[in-house]
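Asker: 3D model of this:
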Amino acid sequence: MPHDQQRTRIQRKNRQAILEAALDVFSQYGFRGATLDQIAQSAGLSKPNLLYYFPTKEAIHSALLSGLLGHWTAPLRSMNPDGDPVEEILTYVRRKLEMSREYPRESRLFANEVLQGAPHIGEMIQTEMKTLVDEKAAVIADWADQGRIPPLHPYHLIFSIWAMTQHYADFDTQVRATLGGADQDPFPEAETYLTTLFTRLLNP
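Answerer: As a prediction, the model looks like this:
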């Protein structure tokens, strides 16, 4: 392998290691509690080596969040206006719950950012995310106007889906402890419960 290609491959590997370590540290301690030393140690790199790739803690945090927002909104973006309203909404519920199961660190990273007032992604929330939510809320309102689902406040329906699905990631320790221990898997029963709950809401 040519030297330049090898160096590029190592750089990609190190950058990914830093972002993966930062995801662990930020999701556990939040932005304010996390340190570059913690991230470097978790990544298996020296602090000067880390600073070669990211000059500040803010730069690492921003890189994580900018990639996360698109990933986080993908299930809502996939809601099809031409599909069956009940199935489209139930699919969204299931996909959000699946993301809480598969990406708990990302969920906690996002939650910590919002709890701090969204200092790093506030603009994206107010523009890209709001535009998407406005678009899908209008779709839900149209379905209600057509009598295909009951009259529901579309924004609060979306908020309730966020609250009920992301809770399983953001409060994972509490959920598992309440159910009987860290080895308890809440997701199969959670999917059954939420599917039943929203099915009844949408088919009164």
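
Asker: okay, CA-based contacts and neighbour counts for the rest of this
Answerer: OK.

Asker: for the residue nearest to residue 42 when sequence neighbours are not counted, give me its contacts.
Answerer: Using Cα to Cα, 6 or more residues apart in numbering and skipping the chain neighbours, the partner closest in space to residue 42 is residue 21 (5.4 Å). Taking Cα atoms under 8 Å, 6 or more residues apart in numbering, we find residue 21 in contact with 39, 40, 42, 43.

Asker: please give me the structure for this one as well, since I'd like to look at both together:
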Amino acid sequence: MARTQDEIRQTNVKKILLAAEQLFAEKGYAGASMGEIAQLADLPKSNVHYYFSTKKALYQEVLLALLEIWKQDALCFELYDDPRVVLSTYIRAKMTHSRYRAHGSKIWAAEVMQGAPILKERLRDNLYEWAKLKESKIREWVESGQINPVEPSYLLYMIWASTQHYADFDYQIYLLNDDKPLDDLQFEKAVQSVTSVILRGIGLTA
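Answerer: So this is what the prediction gives:
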């Protein structure tokens, strides 16, 4: 059965975004070209320009797609009320994406470290309100005595820093792990360690 135009579009856009994510991470926004992205995606350059008229538009879409993925990681804040369940689930999701989508985390870090020159307004609108909702949930836990007093934003920053480290500094981890990526057992221990330190810090058992 022949694929529909919508299915073809979805497939091509996904290939382009993944290729762009890798090249923007490896070469930076300025260093990556639309031609290289097309080559990595195994598509004609004209196809890339058909879906994304400029490199800036493609870069913005990569960042916004990553933001949506990370928002999905935090759905546990809406699905559960137990802080132990919410935070354990969130940390594992963040760690998993750091392991399998390291390129995306590096692009995000590079953009933010430069003051978000490409995504500033979209980031302000998308990230600010989303983060405030998560902070509100943490504040409820503090006020109800479910966790030790903590500034909600600082707890989020700590989670982001400790989980995204495994993506942004993956080469350092590789180097210190005898020139090997973490295997499944090591990764599981890393998840458990991050989870334990954060939960115990706010008065919960891991």
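
Asker: on that earlier part again, compare the contacts of residue 21 of structure 1 and tell me which is most surrounded.
Answerer: Ranked by the number of neighbours (other Cα atoms under 10 Å), the contacts of residue 21 of structure 1 place residue 39 first, at 26 neighbours.

Asker: quick revisit: from residue 122 of structure 1, how far out is the residue nearest to residue 42 of structure 1?
Answerer: Applying Cα to Cα, to the nearest Å, the value for residue 21 of structure 1 to residue 122 of structure 1 is 24 Å.

Asker: now the helices for structure 1?
Answerer: Along structure 1, counting by DSSP state H, helices occupy 3-33, 36-43, 47-53, 57-77, 85-102, 104-115, 122-124, 130-145, 154-170, 172-179, 187-202.

Asker: just give me the closest of the contacts of residue 21 of structure 1 to residue 113 of structure 1.
Answerer: Proximity of the contacts of residue 21 of structure 1 to residue 113 of structure 1 (Cα to Cα) peaks at residue 39, which lies at 17.5 Å.

Asker: the equivalent of the closest one over in structure 2 and residue 20 of structure 2, how far apart?
Answerer: By TM-score structural alignment, residue 39 of structure 1 lines up with residue 37 in structure 2. Going from residue 37 of structure 2 to residue 20 of structure 2 by Cα to Cα gives 6 Å.

Asker: ok, now residue 53 of structure 2?
Answerer: For residue 53 of structure 2 relative to residue 20 of structure 2 (Cα to Cα), the value is 14 Å.

Asker: mind checking which of those two has more residues around it?
Answerer: With neighbours defined as other Cα under 10 Å, residue 53 of structure 2 and residue 20 compare such that residue 20 has more, 28 against 12.

Asker: give the contact list for the equivalent of the more buried one over in structure 1.
Answerer: Residue correspondence to structure 1 (TM-score structural alignment): residue 20 of structure 2 is matched to residue 22. Counting by Cα under 8 Å, 6+ apart, residue 22 of structure 1 touches 39, 42, 60, 61.

Asker: thinking again about what came up before, the match of residue 39 of structure 1 against residue 15, yeah?
Answerer: No. Applying Cα atoms under 8 Å as the test, residue 37 of structure 2 and residue 15 come out as separate, 9.5 Å apart.

Asker: aligned against structure 1, show me the partner of residue 131 of structure 2.
Answerer: Match for residue 131 of structure 2 (TM-score structural alignment): residue 133.

Asker: its match and residue 199 of structure 1, how far apart?
Answerer: Counting by Cα to Cα, the gap between residue 133 of structure 1 and residue 199 of structure 1 amounts to 21 Å.

Asker: so for the two, which sits in the more crowded spot?
Answerer: A count of neighbours by other Cα under 10 Å puts residue 133 above the other of residue 133 of structure 1 and residue 199, at 18 against 15.

Asker: how many neighbours does residue 171 of structure 1 have?
Answerer: 12.

Asker: that one maps to what in structure 2?
Answerer: Matched by TM-score structural alignment, residue 171 of structure 1 corresponds to residue 169 in structure 2.

Asker: contacting residues for that match?
Answerer: Going by Cα under 8 Å, 6+ apart, residue 169 of structure 2 touches no other residue.

Asker: where's it relative to residue 140 of structure 2, distance?
Answerer: Where residue 140 of structure 2 is concerned, residue 169 of structure 2 sits at a distance of 33 Å (Cα to Cα).

Asker: now swap in residue 94 of structure 2 and tell me
Answerer: Here residue 94 of structure 2 is placed at a distance of 22 Å from residue 140 of structure 2 (Cα to Cα).

Asker: tell me which of the two has more neighbours.
Answerer: Taking neighbours as other Cα under 10 Å, residue 94 of structure 2 and residue 140 compare with residue 94 leading, 23 against 14.

Asker: trace the more buried one over to structure 1, please.
Answerer: Mapped onto structure 1 by TM-score structural alignment, residue 94 of structure 2 lines up with residue 96.

Asker: I am finished for the moment; much appreciated.
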